[in-house]
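Peer 1: I'd like to go over a predicted model; first the sequence, then the structure.
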Amino acid sequence: MPTLFYVDDSRDDLFYLDYISRKRQIDVDLFCFSTVETAFDALERHLADGKSMPDLLIADLYMPLDSGIGLINRLRGDGRFKMMRLAICSGSDADEDRARALEAGADFYLEKPLDLVTILLNL
């Protein structure tokens, strides 16, 4: 079963992805976080507990305390997470946002609303 970490300051977006995974009975371990810090701490605990690296971490581009790009930079700068698959998501379809995300080290850029089935098919 794939493991997915999702970081977004929007409680509605977090609820939506969790709701879709349950409603469609999608076989995924989904961990949702509303801040970069809680996600990073959970990721460190996840690895400290001997669990494998999540298959994907998705972070919202625009968050008030720390952006998804800040998290991507932090993860790419930490040897433990360099090879982790990372994505940035946003409601924005602006080419500049996509370019910034990819330049920061994201493997891909996703537009909201997220399509969980499509994401998992591309892991």
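Peer 2: Sure, I can see it. Keep in mind it's a predicted model, so treat the numbers as computed, not measured.

Peer 1: for the rest of this, base every contact and every neighbour count on C-alpha atoms.
Peer 2: Will do.

Peer 1: what about the helices in this protein?
Peer 2: 11-23, 36-48, 68-76, 95-104, 116-121 (DSSP state H).

Peer 1: now the second one: buried residues?
Peer 2: This points to helix 36-48. For helix 36-48, burial by neighbour count (16 or more other CA atoms under 10 Å) applies to Val36, Ala39, Phe40, Leu43.

Peer 1: comparison target, given below:
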Amino acid sequence: MADRSEETRDLFAALFLSMGYEVKTVTTGTKALAWAPLFRPHAIFTAIHLPDQNGFELCAALRRMPQTANVLIVAITGHLARDCAQRARAAGFDHYLVKPVKLEAILATMGPWAAEPAAR
């Protein structure tokens, strides 16, 4: 999870940890790009507004990396604007969730991983 808000990062981390997932949180897109190839995540949840770059740039960069090209990438944002959702799709996001995000929406984005953490 990449988000500038410590509260959001902690909330998502607690959720995924309680489901049995290994979790890594970062505060910037630069850190996400450095850590993702090492961590080799199955899913990446990121904010659109990060301190050093926007989530669109981060997602596009992650899609160019062989280790994360096919990873599930989900945008978490407070913006419902239609153009943001279109930009998210163009950047390579699989899902675009608007805060406040319901647990059911998060689980729906994860597909089979949400039901069977051991299958990660």
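Peer 2: On my side now, so go ahead. No experiment lies behind these values; they were computed from the predicted model shown.

Peer 1: among the helices of the first structure, which is the most enclosed?
Peer 2: Among these, ranked by average contacts under mean count of other CA atoms under 10 Å, first place goes to helix 68-76 (a mean of 21).

Peer 1: for stretch 56-69 of the first structure, grab the matching residue range in the second structure.
Peer 2: Using TM-score structural alignment, stretch 56-69 of the first structure lines up with residues 43-56 of the second structure.

Peer 1: how far off centre is the matching stretch?
Peer 2: With CA atoms, centre = their mean, to the nearest Å as the basis, stretch 43-56 of the second structure stands 8 Å off its chain's centre.

Peer 1: please name the residues that touch the closest residue to Lys112 of the first structure other than its chain neighbours.
Peer 2: Excluding the flanking residues, the one nearest Lys112 of the first structure by CA to CA, 6 or more residues apart in numbering is Gly91, at 4.8 Å. Contact analysis of Gly91 of the first structure by CA atoms under 8 Å, 6 or more residues apart in numbering lists Glu111, Lys112, Pro113.

Peer 1: residue in the second structure matching the second one?
Peer 2: Residue correspondence to the second structure (TM-score structural alignment): Lys112 of the first structure is matched to Lys99.
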